[in-house]
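Trainee: predicted model and sequence below, questions to follow.
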Amino acid sequence: MTVLDTGAATAGARTAPARTATSSPRPGRELSVYIHVPFCAVRCGYCDFNTYTATELGGGGSQAEYPANAMAEMDLTLAEDAAAGYTYDRVSTVFFGGGTPTLLPADDLVAMLDHLRGLISLAEDAEVTTEANPDSVTRESLARLAEGGITRVSFGMQSAVRSVLATLNRTHDPERVPQAVAWAREAGLDVSLDLIYGTPGETLADVETSVKAALACDIDHLSAYSLIIEGNTAMARQLRRGELQAPDPDDMADKYELVDDLAVAAGLDWYEVSNWARTPEQRSRHNLAYWRGGDWWGIGPGAHRHRDGLRSWNLKHPSRYAATLAEGSLPVADSEQVPDEDRAVERIMLELRIADGLAVEAVPEQTRAMLAVHRDRGHLEPEALTEGRAVLTRQGRLLADAVIRDLVS
C-alpha cells in the first residue's frame, strides 16, 4: 500500500500566488492576472480560502461595489509597475477565482475583463477562466460570459454522491452538473470539473461514481484534489470533537490511483499531480504560469502578486480593501523579496510536480545524487533522467513531497 503525499498540489490551482520586482526591469513581458472574487452563498466546512457570505459584508466591501474596486486596483497596479519600469506586451491568461465569481452578474465579470483589456492587450489566444458552482450559472449567463471573452469555465463539482456533498456542505444538486456542462459547451467554452476525494465517510466506490460521472460529461480537463482539513475550519472542529474521522493516507493513495486510472482510460493525461487534460492545449495555462514561476497580478482582497521574486499580498477583509482603494492607495498588506536560494527551492517544489518535469541542473549539487536514488526506487522516470529532466512516475506522484524534501534538504 502506497502512502499518498500530494499536499502541495492544491496550492497552485485555487490560491492566488504572489507578486514580484527586480533591480533590472525587463520590458515586454507576458503577464497572468488572477482576480479574486471573495463571495460565496454558503461557506463550505472544509474551506479556508478568503471568502465571505453576503450577510458578513457591508459598506465598500459589498458584492455590488466589488467590480469598481477591482478595476481601481488594476489602474493603481499598472501605475506602480510603470513607475518601477515594468511594462507588459500582453496578458496571456486571466483567472476569476474565489469564492464563487459567478455569484456576480456575468456583465460584472465581463466589465472587469474589458477594463483589463483596456490597460494591457490580451493575447489573441488568451486563456480566460472563471470558476463557478453548477448552481450559480444559467444558459444565459454562460452565453454572456463567452460573448464577453471568457474561454473556459471550471465547475466545482467536488462529488456526485449526495452524502459526500452534504459532509462538504456543498449545496448544489449533483444532477445539475451535466446540465451546466452542456450549457457551457453550447456557449463554446472549454470545461473543467473539480473533484475532492478523501472526504470523511467517502468510500472508494463513491470516488468511482464521482469520477465516472465527471468523465461522462465529456470534459476537457479534470482536477482532483485530496482533501486537506486546515486547522481553522468547521470540518477541523468536527474532527476535534470526534464527529468525523480523519482521512487515512493509504485510503487516499488508493483513491488517487483510481482517479488516475479512470482519467487515463477516458483519454485524459496527467500534467500536474492533481490535474489531467485531454490535450496539451487544454491544460490550464494559468496554473502552469504559477508552477513555472511566471509573473502575475493578484487583484482582490487577500490576492497575492509576483514579479521576479518580489511578492506582495493584499489586505484580506473586503471592507478594509475597499477603504484603502478609496484613499487612492494599493491595498497591500505586506511584501517580501524572496532570496535567490529560496526561489531555487520553490522552483524544485513546483516544477517537479508537472509532467514536463524539472531540469537536473536546477537541483543543488549536494543533493543531486538523490535523483538516482529516487530513480532506483521507482519514483523518477529513468529515460527522462538520462535526458536531463526529473519526471515523476505515478508512484513518485504519490510520494512527491518526500522526493522534493530529499532534493532540497
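Mentor: Cool, the structure landed.

Trainee: contacts and neighbour counts: CA atoms only from here.
Mentor: Noted.

Trainee: how many other residues sit next to residue 26?
Mentor: The number of residues packed near residue 26 is 12, by other C-alpha atoms under 10 Å.

Trainee: so residue 37 is in contact with residue 100, correct?
Mentor: Yes. Between residue 37 and residue 100 there is a contact under C-alpha atoms under 8 Å: 6.6 Å.

Trainee: neighbour count winner among these two?
Mentor: With neighbours defined as other C-alpha under 10 Å, residue 37 and residue 100 compare such that residue 37 has more, 30 against 23.

Trainee: how about the nearest residue to that one once chain neighbours are set aside, what does it touch?
Mentor: The shortest distance from residue 37 to any non-neighbouring residue, by C-alpha to C-alpha, 6 or more residues apart in numbering, is to residue 98 (4.8 Å). By C-alpha atoms under 8 Å, 6 or more residues apart in numbering, the contact set of residue 98 is 14, 36-40, 49-51, 131.

Trainee: take this one as well and set it beside the first:
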Amino acid sequence: MPQLLPETTTPVESALPESALRGLGTRPFGVYVHVPFCATRCGYCDFNTYTAGELDSGSSPQSWLDGLRRELDLAARVLGAPPRADTVFVGGGTPSLLGADGLASVLDAVRGAFGLADGAEVTTESNPESTSPEFFAGIREAGYTRVSLGMQSAARHVLRVLDRVHTPGRPVAAAGEARAAGFEHVNLDVIYGTPGERVEDLRASLEAVLAAGVDHVSAYALIVEEGTALARRVRRGELPAPDDDTLAEYYELIDSTLAAAGLRWYEVSNWASSEQARCRHNVGYWRGGDWWGAGPGAHSHVGGVRWWNVKHPARYASLLAEGNSPAAGREVLTGADRHLERIMLELRVVEGLPLDALDAGGLAEARAAAAEGLLDESALDSRNRAVLTDRGRLLADGLVRRLAG
C-alpha cells in the first residue's frame, strides 16, 4: 500500500521530500487546471463539478480564479526551481463557461508561475453549446493550441439519456469554428454503449466525427458510476446496464472506422491522424511524467508522490486565502505501486511496455499472452516490448493483472 503522508498545511519548500524533487525537469512536466463549474449536471458524470444552484457566493468563478493563482504560486515555491510547463490541460467541469477572457486569465496564471516551454501544448476542454467563433478566436489569441470538444453522440435520444443539452449537430459546427480560428489540433470525445444506443446510432456518430475533419478522437465505453443519476436509473430498472459483448463490438467498429479514415490508435481509447496530433499532456501521464493539478479536487504527481486537493470550491478558495495548502491528503508510492502503475499505463499505448519492466513471472505471462493472441509475438521477439494486439486491447485490464503478478 502507498505510504500515507499528513496533509500539508503551510506552503513551505519542504512540503515534498527531496527524493520526489530529484530529477524534476528531466521528466515531462505538465500543469492540469480543474474548472469545477457546469451549466447542468449530466446524469452519467461523477466528476467534481457544481452547477450555479449548488454553490454560494463564496464559490464564484472569481474566487476560484483567485485561489488558482495562489495555488500556482504555492506550487512554484514547493518545487523550488520549477521546470517550464511542457503541457497545460484545462479540464472540468466546463472550462468554456469561463469565456475566452477567463481562460486567458488561467493561462496567464500558469505562465506567471511556471512559464511555458518552447512549443508547449495548451489544451482546453469545451462544451459545444458554450462556444462560438469569437470564443475560439479569443482563446487562440491567448495562446491555446488545442481544443477538446465533448460530442458523446450524434443521436438525439442517446444525448437525452446522458442528459447532454447540446443539439446533435453542434459539436461538428464547433469543430469547424475551432479549425477556422487557427486550431490545427481538435479532439472530439465520443461515449459508446449508452443504454438504447443502436449500432446505426454509433455509425452516425462516427460519420459526424469524420465529417468534422478533426485530427484526434477519444472514445470511451460508458461506465455507470455509483452515486450518479444514471446509476439510480439502472438500479431501478428504467435502463439496462451496458453489455460487455456490445461494448466490445462497438469498440471494434470505432477502431476499424477511424483506422480506415487515417486515424490510428495510440492509446486504447485514443486515435490520432499523426504523432503530432497526439495529446502530449495525456502521453505524459501514461509515461510516468510529473504534473501539478491545480483546482478543487485536482490530483498531482511529482517523483512518486501523489496528492489531491479538497473538493469544494469554497473550501479550496478559503484555504488558499488563509495561506494554507488546499491538499486533502497525499501518499508516497512504493516500488510495488510504481511497478504496477507502469505496467498498467505503458501497456495501453501503441509502443507497448519494455520487457525489462517485467519480472520473471511477468515475462512468462507475456509469452503465454502472445500465444493466446493478446500480445504481438513479433514485437516481443524483435523489439523486446509487450504490444497489445487488437484482441488484447479488449482484454487489457485483465492482462495488466497477469503481467504485474
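Mentor: Now that the structure is in, tell me what you want to look at. Quantities reported herein were computed from a predicted structural model and do not represent experimental measurements.

Trainee: before we move on, back to that, and the residue nearest to residue 37 of structure 1, what's its match in structure 2?
Mentor: Structural alignment (TM-score structural alignment) places residue 98 of structure 1 against residue 92 in structure 2.

Trainee: next: residue 218 of structure 1.
Mentor: When structure 2 is aligned by TM-score structural alignment, residue 218 of structure 1 is paired with residue 213.

Trainee: how close does residue 316 of structure 2 get to residue 119 of structure 2?
Mentor: Distance of residue 316 of structure 2 to residue 119 of structure 2, computed by C-alpha to C-alpha, to the nearest Å: 31 Å.

Trainee: please identify which of the two sits among more neighbours.
Mentor: residue 316 (26 against 9).

Trainee: thought the more buried one was touching residue 323?
Mentor: No. In this structure, residue 316 of structure 2 is not within contact of residue 323 by C-alpha under 8 Å, at 11.2 Å.

Trainee: strands along the stretch 101-250 of structure 1, start to end?
Mentor: Along the stretch 101-250 of structure 1, counting by DSSP state E, counting those that start in this stretch, strands occupy 122-132, 152-158, 190-197, 221-226.

Trainee: okay, those in TSV with distance to residue 212 of structure 1 next?
Mentor: Shown next, in TSV, are the strands of the stretch 101-250 of structure 1 (distance: least, C-alpha to C-alpha, whole Å):
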stretch	distance to residue 212 of structure 1
strand 122-132	20
strand 152-158	12
strand 190-197	11
strand 221-226	11
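
Trainee: ok, residue 141 of structure 1 - contacts?
Mentor: By C-alpha under 8 Å, 6+ apart, the residues touching residue 141 of structure 1 are 105-106.

Trainee: for the aligned partner of it in structure 2, give its distance to residue 180 of structure 2.
Mentor: Taking TM-score structural alignment, residue 141 of structure 1 has residue 135 as its aligned residue in structure 2. Applying C-alpha to C-alpha, the value for residue 135 of structure 2 to residue 180 of structure 2 is 12 Å.

Trainee: try residue 173 of structure 2
Mentor: For residue 173 of structure 2, the distance to residue 180 of structure 2 - C-alpha to C-alpha - is 11 Å.

Trainee: then residue 196 of structure 2?
Mentor: 35 Å.

Trainee: same check on residue 205 of structure 2?
Mentor: Counting by C-alpha to C-alpha, the gap from residue 205 of structure 2 to residue 180 of structure 2 is 22 Å.

Trainee: which of the residues in the helix or strand where residue 96 of structure 1 lies are buried?
Mentor: If you go by DSSP states H and E, residue 96 of structure 1 is part of strand 88-98. For strand 88-98 of structure 1, the neighbour count (16 or more other C-alpha atoms under 10 Å) marks 88, 90-98 as buried.
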